[in-house]
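Participant: Here is the input, now give the coordinates:
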Amino acid sequence: MIYLKTDEEIAFLRESNLLVGKTLGELAKMIKPGVSTLELDRIAEAFIRDHGAIPGFLHYQGFPNTLCTSVNDQVVHGIPNKQPLKEGDVVSIDCGVLLNGFYGDSAYTFEVGEVSEDIKQLLRVTRESLYQGISKAVAGSRLGDLGHAIQSYTESYGYSVVREMVGHGVGRHLHEAPEVPNYGRPGNGVKLAEGMVIAIEPMINMGKRNIVQEKDGWTIRTVDRKPSAHFEHTVAIRKGDAEILSSFEFIEEVLSLQSQK
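Facilitator: Have a look, this model is predicted:
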């Protein structure tokens, strides 16, 4: 069942998603070589609770932490740990909150110190592909249009799209219908309608698309151990352009200030 949201519900969802954006912005200040993902997790949990919300991922289906932190060849669902991040790493941070009965969900892949040019391009293209997908997220389009936009853009650079992990509806539940693949054929799939709220989250690999789950039961990594990138926005479907409910602005403000130092 796909639930169409009222304007009032979308306003609540916007509030939840903005808090996710602010949380990721707070983490952007801390990400550097030597910091552990477990430290980032503690900061995120405190920040979310200080703002009157509950971490959306903590204990969700047994997940042990507030953040999913996926480093280098880890695609998604990495569990925070004490291992320090190293110069040249990348870390995808996926964060969710529950506020006023509605979930927020967004992800961003961060550079740790100075990364190689080929990694920079993977992150740039993956991020751009998210907006390619969002451009098709309008009432009357189909999910195949959205997935195809992401797939064709990233594959034109020689990258591959993870098939098994997909985006999803967001609302009073963290994961709602429909599933939102990052690949597809134009004109195929569920028709998008005004009031749908979906998380679009390209997971793009530098190498092959094949993935494997680690023994911890959560962490997904690339089979060939090549890097992966992940960016995610939650959007509301409208008759015109999609309304992006989450935000990268808080992150970009921090990264811009850091680059000026």
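Participant: Could you use CA atoms for every contact and neighbour count after this?
Facilitator: Fine.
Participant: which stretches of the stretch 1-150 of the chain form helices?
Facilitator: According to DSSP state H, counting those that start in this stretch, the stretch 1-150 of the chain carries its helices in the segments 7-28, 37-50, 117-135, 143-155.
Participant: Format the ones you listed as JSON lines; extra columns: mean neighbour count and distance to Phe57.
Facilitator: JSON lines is the format used below for the helices of the stretch 1-150 of the chain (neighbours: other Cα atoms under 10 Å; distance: least, Cα to Cα, whole Å):
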{"stretch": "helix 7-28", "mean neighbour count": "22", "distance to Phe57": "12"}
{"stretch": "helix 37-50", "mean neighbour count": "19", "distance to Phe57": "10"}
{"stretch": "helix 117-135", "mean neighbour count": "19", "distance to Phe57": "22"}
{"stretch": "helix 143-155", "mean neighbour count": "24", "distance to Phe57": "25"}
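Participant: secondary structure element for the closest residue to His168 other than its chain neighbours?
Facilitator: Nearest non-adjacent residue to His168, counting by Cα to Cα, 6 or more residues apart in numbering: Glu179, 4.4 Å away. Using DSSP states H and E, the element containing Glu179 is strand 176-180.
Participant: Give me the contact list for that strand.
Facilitator: Contact partners of strand 176-180, identified using Cα atoms under 8 Å, 6 or more residues apart in numbering, comprise 1-3, 143, 147, 166-170, 190, 198-200.
Participant: Next up, the contacts around Glu15.
Facilitator: 99, 104.
Participant: whoops, I mixed them up, Ala137
Facilitator: 143, 146, 192, 237, 241-242.
Participant: repeat that with 6 Å
Facilitator: The neighbours of Ala137, taking Cα atoms under 6 Å, 6 or more residues apart in numbering as the test, are Ala242.
Participant: Here is the second sequence; please produce its structure so I can put it next to the first one:
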Amino acid sequence: MIELKTSAEIQRMHLAGRFVAEVLSEVGRLADVGVNLLDLEHHVRGMLGRRGAQSCYWDYAPSFGRGPFRNVICLSVNDAVLHGLPHDYTLRDGDVLSMDLAASIDGWVADSARTIVVGTAAEQDLRLIRATEEALEAAIDAARPGNRLGDISSAIWAVARDYGYPVNAEFGGHGLGRTMHEEPHVSNRGRAGRGLTLRPGLTLALEPWFARTTDRIRYDADGWTIRSADGSRTAHSEHTIAITADAPLVLTRRESERPATRSSTAGRLSTTDG
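Facilitator: Presented below is the predicted three-dimensional model:
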């Protein structure tokens, strides 16, 4: 069942979205060479507690996980891209770190993810991150009343093809509102003009994620952390949006973030995020 949100409910989600954006900005600032993932996890726990927010991940127990998730943020390094369990790992120069947070405030949820490079960045890693950022902005632009869900999926897929990256369709975006996962599922690969007609009040988490050379995945022994099957590096970008009668409203935009924009050269883009 798909639940359309009122303007007042979207504003409440926006409050949660601004907090999630603040946390991801802070974690990105703190993540540096020599920092342990568990220190980042504990810092986020403190931010949640001070705000009176709840992590949607704590005790999350879907069919694909192994036992309940007992962390408040997902931290995935290098070839890990989704559901990374914070663990005793010290960040190294050149690591690619994906950070994913869903939080609830007063019963309303927002969900966002970003990927950064710790220390010295390799151009091929920056290119992969930029591709997910550009795909996310293309997806947001397609999220307009009268368009179809397939238009969002197709927009993501088109950017991946331009960059030459394969796309996994097992995990993608989703509806959200009072809970972290609602209908509909939003694939990162699809055909334009197909699927659900988009209407004002629909709230979605859009989350393109790519691995450099494969669309296949494997799980760690922890039953949660998802990696590229061939060990190639990965990146993940996500925003919570609301479809309105006018332009899509991004509920998790970070203050320092400038939306990624295409340049005239395929496979390039300009973006700034402190």
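Participant: TM-score for the pair, please.
Facilitator: Superposed pair, TM-score by TM-score structural alignment, normalised by the length of the first structure: 0.94. Supporting alignment: 255 aligned residues with a Cα RMSD of 1.4 Å.
Participant: follow-up on the earlier one: quick one, which of the helices of the stretch 1-150 of the first structure is nearest to Ser256 of the first structure?
Facilitator: Judged by Cα to Cα, the one of these that comes nearest to Ser256 of the first structure is helix 7-28, at 10.6 Å.
Participant: Check the mean deviation of the closest one from the second structure.
Facilitator: Once fitted to the second structure, helix 7-28 of the first structure is off its aligned match by 0.7 Å on average (mean Cα distance after the TM-score superposition for the first structure).
Participant: picking up where we left off before, I'd like the helices of the stretch 1-150 of the first structure as JSON lines, with distance to Val162 of the first structure appended.
Facilitator: Formatted as JSON lines, those follow (distance: least, Cα to Cα, whole Å):
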{"stretch": "helix 7-28", "distance to Val162 of the first structure": "24"}
{"stretch": "helix 37-50", "distance to Val162 of the first structure": "24"}
{"stretch": "helix 117-135", "distance to Val162 of the first structure": "12"}
{"stretch": "helix 143-155", "distance to Val162 of the first structure": "10"}
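Participant: Between those, which one is closest to Lys215 of the first structure.
Facilitator: Among these, if distance is taken as Cα to Cα, the winner is helix 37-50, at 18.9 Å.
Participant: In terms of secondary structure, what does that closest one contact?
Facilitator: On a contact count with 3 or more Cα pairs under 6 Å, 6 or more residues apart in numbering; DSSP states H and E, helix 37-50 of the first structure meets no helix or strand.
Participant: repeat that with 7 Å
Facilitator: The contact analysis (3 or more Cα pairs under 7 Å, 6 or more residues apart in numbering; DSSP states H and E) places helix 37-50 of the first structure against helix 7-28, strand 54-55.
Participant: nearest to Asp105 of the first structure, of the ones you listed?
Facilitator: helix 7-28 (6.1 Å).
Participant: among the helices of the stretch 1-150 of the first structure, which is nearest Pro227 of the first structure?
Facilitator: By Cα to Cα (comparing all of the helices of the stretch 1-150 of the first structure), the closest turns out to be helix 117-135, at 7.7 Å.
Participant: corresponding residues in the second structure for the closest one?
Facilitator: Counting by TM-score structural alignment, helix 117-135 of the first structure lines up with residues 123-141 of the second structure.
Participant: So what touches that stretch?
Facilitator: For stretch 123-141 of the second structure, the surrounding residues in contact (Cα atoms under 7 Å, 6 or more residues apart in numbering) are 115, 152, 155-156, 159-160, 163, 206-210, 212, 235-238, 248, 259-261, 269.
Participant: The strand holding Glu179 of the first structure vs the second structure, average offset?
Facilitator: Counting by mean Cα distance after the TM-score superposition for the first structure, strand 176-180 of the first structure comes out at 0.4 Å.
Participant: Residue in the first structure paired with Asp95 of the second structure?
Facilitator: Using TM-score structural alignment, Asp95 of the second structure lines up with Asp89 in the first structure.
Participant: For Leu98 of the first structure, give me its contacts.
Facilitator: Counting by Cα under 7 Å, 6+ apart, Leu98 of the first structure touches 16, 53-56, 104.
Participant: measure the counterpart of it in the second structure to Val72 of the second structure for me?
Facilitator: Correspondence of Leu98 of the first structure to the second structure, assessed by TM-score structural alignment: Ser104. In this view, Ser104 of the second structure and Val72 of the second structure are 11 Å apart by Cα to Cα, to the nearest Å.
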